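**Student:** starting from these lines, generate the structure:
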Amino acid sequence: MDIDKPDISEFLAGAADFEQRMRTAQSDLAKAVVTGRSGDGTVVVMASGMGKLQAVRVDPKVYDARDAVALQTAIAEAVQAAADNAGRLAQQKMGPIEIALH
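**Tutor:** So this is what the prediction gives:
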């Protein structure tokens, strides 16, 4: 047997460890809350680390302006920012995936 190559039990143990780390990361992401804010700060979106929308907060001053297009833009910016933050958190939690086959 070549000592440079892992045996099947080492491979299976590594796979089980990897699966557990991914399950833990997924659970952590589901519990985490990320936010996204519009460029003008009038809209804040909260989502889980998995990207599930939880809440949208709109500053009441946007109603005074009665500018539907500006509000739509602010909502889209906040949602995109929350999605970007969820993606960064997922990358931090999951890390790069390395698979080494010997």
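**Student:** use CA for all of it now, contacts and neighbours both
**Tutor:** Will do.
**Student:** and the helix ranked longest in the chain, how far from the chain's centre?
**Tutor:** Ranked by residue count and defined by DSSP state H, the top helix of the chain is helix 68-94. With CA atoms, centre = their mean, to the nearest Å as the basis, helix 68-94 stands 10 Å off its chain's centre.
**Student:** tally of neighbours for the closest residue to Ala74 other than its chain neighbours?
**Tutor:** Among residues not flanking Ala74 along the chain, Ser38 sits closest, at 4.9 Å (CA to CA, 6 or more residues apart in numbering). Residues near Ser38, counting by other CA atoms under 10 Å, number 21.
**Student:** to check against the first, give me the structure of this:
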Amino acid sequence: MNALLQQAQQMQQQMVSAQEELADARVDGTVGDGLVTVTVSGTGELVGVKIKKDSFDPADPEDLEDLIVAAFRDARAKSDALAAEAMGPLAGGLGGLGGGQGEVGPGGAPFGF
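**Tutor:** Below you'll find the model as predicted:
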């Protein structure tokens, strides 16, 4: 029983460390040949938007809106992949300790943590 508790504590420490690394990571999503770049953290938090000067028609803001959304989706998909990569090995090692072996929630975080 002590070994199981020790393993759970070690997994929790590794999980916290992985989550901290993800919070510090930055991922870019770029669309329109670099017209719009969105930066998100490894946890999916929006941390920056860059728009090339004179890259859109002010009379048609919907185009710019669509580019921002597309760039965010691109960045978020990369962020989710990064989180799954970082958390996947930890989630797989939970066995019966969490929400099931290998089950992950939004952003790659294992259920139950």
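**Student:** report the TM-score for the pair.
**Tutor:** The TM-score (TM-score structural alignment, normalised by the length of the first structure) is 0.82; 93 aligned residues with a CA RMSD of 1.5 Å.
**Student:** pull up the aligned stretch in the second structure for the longest helix of the first structure.
**Tutor:** On the second structure, the counterpart of helix 68-94 of the first structure by TM-score structural alignment is residues 61-87.
**Student:** quick check: the matching stretch compared with the first structure, mean distance?
**Tutor:** Mean deviation of stretch 61-87 of the second structure relative to the first structure after superposition (mean CA distance after the TM-score superposition for the first structure): 0.7 Å.
**Student:** all strands of the first structure, in order?
**Tutor:** Secondary structure of the first structure by DSSP state E: the strands cover 33-37, 43-48, 53-58.
**Student:** average offset between the shortest one and the second structure?
**Tutor:** To tie it back to what came earlier, the one meant is strand 33-37 of the first structure. Averaged out, strand 33-37 of the first structure is 0.8 Å away (mean CA distance after the TM-score superposition for the first structure).
**Student:** which helices and strands sit right next to that strand?
**Tutor:** strand 43-48, helix 68-94 (3 or more CA pairs under 8 Å, 6 or more residues apart in numbering; DSSP states H and E).
**Student:** quick check: which of the ones you listed is buried the most?
**Tutor:** Mean neighbour counts were compared across those using mean count of other CA atoms under 10 Å; the top stretch is strand 43-48, at a mean of 23.
**Student:** show me the contact partners of it.
**Tutor:** With contacts defined as CA atoms under 8 Å, 6 or more residues apart in numbering, strand 43-48 of the first structure is touched by 29-38, 53-59, 74-75, 78-79, 82-83, 86.
**Student:** quick one: that strand to chain centroid distance?
**Tutor:** On CA atoms, centre = their mean, the centre of strand 43-48 of the first structure falls 12 Å from the chain's centre.
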